[in-house]
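[1] what follows is a predicted structure for the sequence shown.
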Amino acid sequence: MTESQNPVKVDIWSDIACPWCFIGKRKFEDAVERYGRPVDIEYHSFELSPDTPVDFEGDEVDFLAKHKGMPADQVKGMLSQVSGIAAEVGLAYDFEHLQHTNTVKAHELLHFAKANGRQREMKERLLSAYFEEGRHVGRIDDLVALAAEVGLDPEEARLALTDARHLPDVRADQAQAQAYGITGVPFFVLDGRYGISGAQAPEAFLQALEQVGSEADR
């Protein structure tokens, strides 16, 4: 095979409030590291629960029990299982202190970060803040603080969130997801042609990267 410097383009639809998206991110990063060739990653917006209030009263168990109609004991068991899977890829989920919220402003911030060359850093920071640190990721003040932590200008970030300048970008991502038929996340689109749904094993991602990369070399 002839080595090509052309990166594989990967578009990833995900939500900040999606535990499998953070797990899938780690597994995909493992595959990218093994692949060893350039991969161009871009994140896109997807809201799992767009009707969620910014300040939700209750914890993650309350949210899932009410919105999914599941018994609390069943929810606790499910969250324990997810935490165990997260731990296997080095993540320390803290569902007890997680602050459930509406994620549209976080998605707007991700587009602001993309425009300023910091999208991947912002995505990682938001996921870690939400799932591991019990930080609020739905209010402008909290999001501005997180933006500053990854090197973004806090006042510019505040202006962008206040005037919702990137809301059309969020809606465009969601429209594209609908056009692709994406109904759940994480969802990975490689080279605009191959779709992979869910937090797959690194080996599955690696195989897909290698296939797309070899096709680009022909």
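    Everything's here; your move.
[2] C-alpha only now, for contacts and for neighbours.
    Noted.
[3] can you pull out the helices in this protein?
    19-35, 60-68, 72-88, 104-115, 119-131, 140-149, 154-162, 167-180, 202-217 (DSSP state H).
[4] what's the most buried one of those helices?
    Highest mean neighbour count of these: helix 104-115, a mean of 23 (counted as mean count of other CA atoms under 10 Å).
[5] elements contacting it?
    In terms of contacts (3 or more CA pairs under 8 Å, 6 or more residues apart in numbering; DSSP states H and E), helix 104-115 is packed against helix 119-131, helix 140-149, helix 154-162, helix 167-180.
[6] tell me the gap between the third one and the middle of its chain.
    Looking back up the chat, that one is helix 154-162. Its chain's C-alpha centre lies 21 Å from the corresponding centre of helix 154-162 when counted by CA atoms, centre = their mean, to the nearest Å.
[7] which residues are in contact with it?
    K105, E108, L109, F112, I140, D141, V144, A145, A147, A148, H166 (CA atoms under 8 Å, 6 or more residues apart in numbering).
[8] reformat the residues you listed as a markdown table; add distance to S49.
    Formatted as a markdown table, these follow (distance: CA to CA, whole Å):
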| residue | distance to S49 |
| --- | --- |
| K105 | 13 |
| E108 | 16 |
| L109 | 18 |
| F112 | 22 |
| I140 | 19 |
| D141 | 22 |
| V144 | 22 |
| A145 | 24 |
| A147 | 23 |
| A148 | 27 |
| H166 | 19 |
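[9] out of those residues, flag the one nearest to I182.
    E108 (19.9 Å; CA to CA).
[10] burial measure for the closest residue to that closest one other than its chain neighbours, as a count.
    Leaving aside its sequence neighbours, E108 sits nearest to H166 (CA to CA, 6 or more residues apart in numbering; 5.2 Å). Close neighbours of H166, defined as other CA atoms under 10 Å, add up to 19.
[11] show the contacting residues for H166.
    Shown in contact with H166 (CA under 8 Å, 6+ apart): E108, L109, H111, F112, A160.
[12] what's the most distant pair in these?
    It's H111 and A160 that sit farthest apart of the contacts of H166, by CA to CA, at 9.7 Å.
[13] picking that back up, in a markdown table: the helices and strands packed on helix 104-115, plus distance to F187.
    Formatted as a markdown table, those follow (distance: least, CA to CA, whole Å):
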| stretch | distance to F187 |
| --- | --- |
| helix 119-131 | 15 |
| helix 140-149 | 24 |
| helix 154-162 | 26 |
| helix 167-180 | 9 |
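[14] please compare the first structure with the one that follows:
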Amino acid sequence: MLIEIWSDVVCPWCYIGKRRFERALSDFQNAHPELDVEIAWRSFELDPNAPQQRTEPMVEHLAKKYGMSVARAREIQAQVSDAAGEEGLSFDLDAAKSGNTFNAHRLIHLAQNKGLGDAMKERFLEAYFTEGKPIGDPDMLIALAEEVGLSRGEAERALHDEATSRAVRDDEALASELGIRGVPFFVIDRRVGISGAQPPATFLQVLEDALGQSAPLASSTDDDATCTDEGCAVDS
């Protein structure tokens, strides 16, 4: 079974959804130990035109981008942080240093080719949402790549490699073909799709249903637990 997950490393629901999905997948694999499951992380940039690093506080940027008050933006951040806390995640959105995520996606592709894709994805999410590290800083990204087992040289080369650039663009083109406009989005064997940071029980049911499904791609959506280029939903 191939499970492809489109997400971005600055998407809060992608981190929350990763945790919820992991819980469901653990139960699913315990029930089907004979099944070989492959996870493929796919690239999706929520703001492909973002500068390499943003200097203004995240809450102010969100308020301006989505035409809301700073107070409302803080309220949304608090609600998302509460949802993260329920999954054992500690968000510090006041410290988050946003920026362009293209290079992060390139390094995830490099890591995935070496069997380290999940570790790289997790490390970038933790760095951004918990540690306040600048997600668009190439030096920081390379240092984190070294932490998960990539060499500095190969990480540096990946940030100038046409192959990693093409891999990101191919993921984004495929997302468009499949009609994916928000993340996280999970695709099972290119037949079943599910959108949003669903509850673990929902993920588990979809995985079970996918075992016997032979129809073309059908998707289930949950707009309350996704991020798009227009913003991130509040309710979980």
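    Received it, and whenever you're ready, just let me know what you need. All values reported here derive from a predicted model rather than from experimental measurement.
[15] after superposition, what is the TM-score?
    The TM-score (TM-score structural alignment, normalised by the length of the first structure) is 0.92; 209 aligned residues with a CA RMSD of 1.2 Å.
[16] if we can go back for a sec, got CSV for the helices of the first structure, with distance to T52 of the first structure too?
    Listed next are these as CSV, based on distance: least, CA to CA, whole Å:
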stretch, distance to T52 of the first structure
helix 19-35, 16
helix 60-68, 9
helix 72-88, 18
helix 104-115, 10
helix 119-131, 15
helix 140-149, 16
helix 154-162, 18
helix 167-180, 16
helix 202-217, 32
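[17] quick one, which of these is nearest to L190 of the first structure?
    The nearest among those, by CA to CA, is helix 202-217 at 7.3 Å.
[18] between the closest one and helix 19-35, how big is the angle?
    When axes from the mean of the first three to the mean of the last three CA atoms, to 10 degrees is applied, the directions of helix 202-217 of the first structure and helix 19-35 differ by 50 degrees.
[19] please name every helix or strand in contact with helix 202-217 of the first structure.
    strand 8-14, helix 19-35, strand 187-190.
[20] and the contacts of the second one?
    Judged by CA under 8 Å, 6+ apart, the contacts made with helix 19-35 of the first structure from elsewhere in the structure are 14-15, 39, 82, 85-86, 89, 91, 127, 131, 185-186, 198-203, 205-206, 209-210.
[21] for the shortest one, same thing?
    Residues from elsewhere that reach strand 187-190 of the first structure, judged by CA under 8 Å, 6+ apart: 8-14, 195-198, 208-209, 212.
[22] by neighbours, which of those wins?
    Going by other CA under 10 Å, S14 tops the contacts of strand 187-190 of the first structure with 27 neighbours.
[23] which residue in the second structure lines up with it?
    In the second structure, the residue paired with S14 of the first structure according to TM-score structural alignment is S7.
[24] doesn't A40 make contact with that match?
    No: counting by CA atoms under 8 Å, S7 of the second structure stays clear of A40, with 10.9 Å between them.
[25] which residues do those two both contact?
    Counting by CA under 8 Å, 6+ apart, nothing touches both S7 of the second structure and A40.
[26] measure Q200 of the first structure to A113 of the first structure for me?
    When distances are taken as CA to CA, to the nearest Å, Q200 of the first structure and A113 of the first structure turn out to be 27 Å apart.
[27] also D217 of the first structure?
    With CA to CA as the criterion, D217 of the first structure and A113 of the first structure are 32 Å apart.
[28] do C21 of the first structure as well
    19 Å.
[29] also L48 of the first structure?
    21 Å.
[30] how about Q211 of the first structure?
    Distance from Q211 of the first structure to A113 of the first structure, by CA to CA: 31 Å.
[31] now the helices and strands packed on helix 202-217 of the first structure as TSV including distance to P53 of the first structure?
    Shown next, in TSV, are those (distance: least, CA to CA, whole Å):
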stretch	distance to P53 of the first structure
strand 8-14	19
helix 19-35	19
strand 187-190	25
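[32] between the ones you listed, which one is closest to E121 of the first structure.
    Closest approach to E121 of the first structure among these (CA to CA): helix 19-35, 12.4 Å.
[33] got the angle between that closest one and helix 119-131?
    Using the same axes, to 10 degrees: helix 19-35 of the first structure against helix 119-131 is 140 degrees.
[34] residues contacting the equivalent of H44 of the first structure over in the second structure?
    H44 of the first structure maps onto R42 in the second structure, with residues paired by TM-score structural alignment. Neighbour list for R42 of the second structure: E4, I5, W6, S7, V168, D171, E172 [criterion: CA under 8 Å, 6+ apart].
[35] what do you get for P51 of the second structure?
    By CA under 8 Å, 6+ apart, the contact list for P51 of the second structure reads G99, N100.
[36] do you know how far the alignment partner in the first structure of it is from S128 of the first structure?
    In the first structure, the residue paired with P51 of the second structure is P53, using TM-score structural alignment. According to CA to CA, P53 of the first structure stands 21 Å off from S128 of the first structure.
[37] what does N113 of the second structure correspond to in the first structure?
    Checking TM-score structural alignment: N113 of the second structure goes with A115.
[38] so how far is I12 of the first structure from its match?
    According to CA to CA, A115 of the first structure and I12 of the first structure sit 17 Å apart.
[39] neighbours of A164 of the first structure, just the number please.
    15.
[40] picking that back up, out of the helices and strands packed on helix 202-217 of the first structure, which is closest to Q178 of the first structure?
    Between Q178 of the first structure and those, the tightest spacing by CA to CA is seen for strand 8-14, at 11.0 Å.
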